[in-house]
Each structure stands twice: as structure tokens, then as C-alpha cells.
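*Asks:* Please work out how this folds:
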Amino acid sequence: MRRIGIIGVGEIGRAIVEGLHDQGDGASEVFLSPRGARTAAELSDRYGTVRVCPDNQTVVDSSEIVIVAVRRQDRHEALAGLTVPDDRVVVNVMSGVGNDDLRRTLTTDAPMVRAIPLPSIRHRRSLTVTYPSHPVVDSLFEHLGGTLPVADETAFNVLSAVTGTLTTHYRYLATLTSWATGLGIAETDADRYVRGLFQETGRALEDGTRTLRQLAADHETPKGSNERVRTTWFTPANSAALTQVLDDLLADLEGRQGDVLR
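*Replies:* Reported below is the predicted structural model:
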């Protein structure tokens, strides 16, 4: 049984705990920090192998794998004075905080791995990017839906920038719902239809035999509605603007680690 500690029990911390216990799987013992007390207490009440510790040092002392999931701006306060033995494995899931930064804060020689777990990890459907590859960490996230180890921090930052588009997708769907509602469709009906439409479209992504461009083409009829919206709204200028936003975000991730939020 793995002993896993989580410092900072927010949305990602909760999702990791729920993913570890998905389908009744209690193969890991989990130690939670008192930060995010309400969420930590709820998880402890729900799962018999989850315990809330009195402080962060107890989390470290009780665990083999220590997941640091505090907010970037809270890291110095939350981690100050911690002693992390070199035989622990530290997993850094803080957005925009490099391992060198975290190592200076913790003053430890323990192995340290960056990771990008997403909320869908609770359903074991999230492919988690890791750097550097480490057998213990990669095995953990493989159990939670899959692992994508990358060769260097540049690649990690590129995929971290891509992750920054997630809420834009949700806002796009919300805009479709608002447009339909403004034209007289009941809000609940518009919301239900948009969700169903894109849930079904999302299932097509499971077909790894077709590229994303092929999937787009397969969902279009020449001169049909989908082609019309794509070519008149998602223009080359629109695409270039998105590329520029990603370029700027990547530059921040590479040049000012610790100053960018996901």
C-alpha cells in the first residue's frame, strides 16, 4: 500500500483522492494537510483510508509520496520550515512553479517531479504530464488515467500552456447557451442541448486512428453549417491570435516561473 500525502486540499487535491478511491479502490493510504479543512474533513469521512493530519510536517512524516498542491502565492507560507527527508518523492502540481523554486523552498535533495493532473483525474480519465519521468510518480498517475512523461521542462511548459485553454472551452459552450437563450430557448433546454451535443462530439476523440483535423473534416458537409461557422468565425486571423496568446503564456512559463497561474 502506497502512503500518499497531499499538502493543499483544493480542487486538484480532492480529485486525486477521489481518483485513488474510484470504483471502491482503497489501495492507497492518504494523509491530508489541514489546509482546505472542510474538504479534507469531508474526504476523511467518506474514505476509511484517508486521514487529516494536524500539520504539514505530519503529512510529510507519514507519507512516501508528497504531493504539493497549494496555490502558487501560498507556497512560502504553507511550506516554511518543513523538513522533507531525501527518501520521499515530491510531486509538484503547482502551476508556474518550477522544481528549482520548490527545491529552494524545501531545501531537500528528495526526488522532485512536476505534474499537471486535471480535475477529470477523479474519474481516471486524465492523461497527466510529468517531468522528469520517475517510476513511482508515473505509476501513480498511470493508475489514475495515464501518464505522459516528457523529455525536458520546455516540453512540460508547452503542454502546461495548452492546459491554460481549458476554461476557454467551457466559456465557448456557455456563449452558445446564452445565444440560444437570448433567442427564446429556455435556459435549461439550451444548457442540456449544448452539453449533450459536445459530450457526444467529445466521445469521437477516443478514436485515436483519426487526427483532430480528420475529425473536424468528418463532422462537416461541404458548404454546410459547420463549415460556414468554422471558416467565417475561426479565421486565419483568429487562429493567429490564439497562437499569439499561447506564445505569450509559454514565454511567461519559461521566463518567470512562479508568476503565472493556470
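*Asks:* Please make it C-alpha for all contacts and neighbour counts, starting now.
*Replies:* Fine.
*Asks:* helices and strands around the helix or strand harbouring T105, which ones?
*Replies:* Element membership for T105 (DSSP states H and E) is helix 99-106. Under the contact criterion of 3 or more C-alpha pairs under 8 Å, 6 or more residues apart in numbering; DSSP states H and E, helix 99-106 touches helix 75-79, strand 112-116.
*Asks:* what comes into contact with that helix?
*Replies:* 76, 79-84, 92, 109, 112-114, 258 (C-alpha atoms under 8 Å, 6 or more residues apart in numbering).
*Asks:* which one among the residues you listed gets closest to L20?
*Replies:* Taking C-alpha to C-alpha as the measure, L20 sits nearest to N92 out of the contacts of helix 99-106, at 17.7 Å.
*Asks:* hang on, isn't the closest one packed against I65?
*Replies:* No - applying C-alpha atoms under 8 Å as the test, N92 and I65 come out as separate, 10.7 Å apart.
*Asks:* Tell me which residue of the protein is furthest from the middle?
*Replies:* No residue in the chain sits farther from the centre than K223, which is 37.5 Å out by C-alpha atoms, centre = their mean.
*Asks:* Which of the three states applies to that one?
*Replies:* Classification of K223 by DSSP: H, G, I helix; E, B strand; the rest coil places it in coil.
*Asks:* Next, find the distance separating it from A216.
*Replies:* Separation of K223 from A216 (C-alpha to C-alpha, to the nearest Å) stands at 14 Å.
*Asks:* I have a second one here; can you model it like the first so I can compare?
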Amino acid sequence: MIQSSDLRPTLARVGTLQRVGVIGVGEIGKAVVEGLRHDGDPTPEIHLSPRGASADLAERYEAVHLCTDNQQVVDRSDLVLIAVRGPDRHSLAGLHIPGDKIVVNVMAGISNDDLRSILDTVAPLVRAIPLPAVRERMSVTVVHPSDPVVNAMFDVLGGALPVADEAAFDVFSALTGTLTSHYAFLVTLAEWASSHGIAPDDADRYVRGLFENVGRSLGDETRTLPGLAADHETPNGSNERIRTTWFVPASAGLRESLDALLTDLRRP
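*Replies:* Just a heads-up that it's a prediction; the model follows:
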């Protein structure tokens, strides 16, 4: 089996990325393709595995091509983004990936060592956590290890955040597990308002507007997160009351859930 110490350096391959392949075109794979095509530029050329949203994307965008199988994706690409579901990772066995390719591993909970043992390749492997907002080029993507070509691609999609090791990478991966809880929180607010006589459409519209404003304030990186929280709270006011009576007691449970998720992510 090929060892990680056999990795070839990537510095010689810095430059314009011409061909990207995506194996596993689910929500994240689709978002990456849409992000790369966000401004209408037909570069890089994109090659897709023949499942999921591939056919629709190939019809919608110039220079996006549907391949017959995963090996053809590899053969036609300089950088291959692997976004299959973790339980399906063994379907990748048998792919031939030459050492002059770059493999981007976006499978949650699948380490680079695990993926390398399946692929048996000397090609550089980079883990990444692209989020759906990369389709609008509005999401920072955590990467490990740092690779100039991969960083450049995610800089286009909203920014790359290289981290030092997989332990740090796993912490960021655990944070992504809170996304649907945020949406469920908004659902609860709207449902609570409806239970008190507010029309569901009105409750939905108001809650969306309330938190769209929060999103805009988060875009101001000159203000810290604690600073933003303090700026939106009046002493003895309504926000302080909900924070201290509901969120502060509940935050211990949130931390415990994140710790448990992190433990699972680090389990071999």
C-alpha cells in the first residue's frame, strides 16, 4: 500500500486550474459546480460522474460534461473532488488516480488516510468542508493540508481556511453539524407565533427578515461575535431575558452534543 510519506509536492502545479472532476454530485457536489459557474465563466472545464444532479448541470452550463463512469472523470480532470456518501466510499476502490492529479476529499468523517487506503494513490489528498453557500461564493471552506491549487479554487468560492492538522479539521467539521438545528430554531419561532394567532405566512416572513438582518451583521468582520451579541442586547431587556433563561442553561447540552460528535468523527 502507498504511504502518505510518498506524496509528491504540489508547488510545481500552481497555476490556472483548467479541469475539475466531481465524483458524487449530491447537494455539495452540485453547489461546488454552481459556484464555479456563478459568474458565467466557462473555466474551469468540469466533468461529472453519471449520477445525482449531473445531467441537469451538464444541460444548464457551458463546459460541464457528463462522464460515463468515475474513471472517465479522473482521466479528464486535473483536480478530482470526491463527494460520495461515506458509506459508499468503498465503491471508489479500483480507480486509477495518477500522482499528477489532486484529490479533494469532502466526505464527512472520512480521513485522508482512510481514503488513501481505498484509492492506493500517490496523488495529494486534501480534505475540505465546502458548504451549500459556495454556490453563491459566500462560504469559507476549511481545508487540510494546505494546497495552493485547492486553496485558490475555494478562494473563488468564498475563501479557503487552511488548518494545521486533522484534529483541528474535525472541530470545524463538528461545527457544521449545527446547521439544521439553526433552521429548526427558526421553524420553532414561526410555529410559536402561529400558535398565538399569527398567520403562518406572516410569521414565516417576519422570522426570515429578522434573521436575514443577523446575517448581514455577521458580514462585518470588524466586530467580534461577542461584540455583536452585546450590541444587540439591552440590559434587562427582552433579548437578555431569553438568552439567560433559555440559551445559557441549554448551552451546556449543546457543548455536550458537539463533544460527542467530535469523538465520533475522530473514531477510526
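*Asks:* where does the TM-score land?
*Replies:* Once superposed, chain against chain, the TM-score is 0.94 (TM-score structural alignment, normalised by the length of the first structure); 252 aligned residues with a C-alpha RMSD of 0.9 Å.
*Asks:* circling back to that earlier point, pull out the buried members of the contacts of helix 99-106 of the first structure.
*Replies:* If you count burial by 16 or more other C-alpha atoms under 10 Å, the buried members of the contacts of helix 99-106 of the first structure come out as L79, V84, N92, M112, V113, R114, G258.
*Asks:* Pick out the most distant pair among the residues you listed.
*Replies:* Using C-alpha to C-alpha, those reach their maximum pairwise distance at V84 and G258, which is 21.0 Å.
*Asks:* and the host helix or strand of F185 of the second structure, which residues are buried?
*Replies:* Per DSSP H and E, F185 of the second structure falls inside helix 179-195. Residues of helix 179-195 of the second structure classed as buried by neighbour count (16+ other C-alpha under 10 Å): L186, V187, L189, A190, E191, A193, S194.
*Asks:* Now whichever residue in the first structure pairs up with the first one. Nearest residue, chain neighbours left out?
*Replies:* The equivalent of L186 of the second structure in the first structure is L173 (alignment by TM-score structural alignment). Using C-alpha to C-alpha, 6 or more residues apart in numbering and skipping the chain neighbours, the partner closest in space to L173 of the first structure is V194 (6.9 Å).
*Asks:* so that neighbour makes contact with L176?
*Replies:* Yes - under the criterion of C-alpha under 8 Å, V194 of the first structure makes contact with L176 at 7.4 Å.
*Asks:* Quick check: closest non-adjacent residue to the residue most central in space within the first structure.
*Replies:* By C-alpha atoms, centre = their mean, the mean C-alpha position of the first structure lies nearest to L118, the distance being 2.3 Å. What sits nearest to L118 of the first structure in space, not counting adjacent residues and going by C-alpha to C-alpha, 6+ apart, is S126, at 6.2 Å.
*Asks:* Who are the contact partners of the one you found?
*Replies:* P117, L118, P119, S120, L144, G145, G146.
*Asks:* Could you do A203 of the second structure as well?
*Replies:* A190, E191, A193, S194.
*Asks:* if we go to 10 Å?
*Replies:* Contacts for A203 of the second structure were tallied using C-alpha atoms under 10 Å, 6 or more residues apart in numbering; they are V187, L189, A190, E191, W192, A193, S194, G197.
*Asks:* Same check on Y61 of the second structure?
*Replies:* For Y61 of the second structure, the contacting residues are V33, E34, R37, H38, G40, D41, P42, I46, by C-alpha under 10 Å, 6+ apart.
*Asks:* got the residues you listed as JSON lines, with neighbour count columns?
*Replies:* Supplementary listing: the contacts of Y61 of the second structure in JSON lines, determined by neighbours: other C-alpha atoms under 10 Å:
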{"residue": "V33", "neighbour count": "26"}
{"residue": "E34", "neighbour count": "22"}
{"residue": "R37", "neighbour count": "23"}
{"residue": "H38", "neighbour count": "18"}
{"residue": "G40", "neighbour count": "11"}
{"residue": "D41", "neighbour count": "12"}
{"residue": "P42", "neighbour count": "15"}
{"residue": "I46", "neighbour count": "27"}
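*Asks:* Many thanks, we can stop here.
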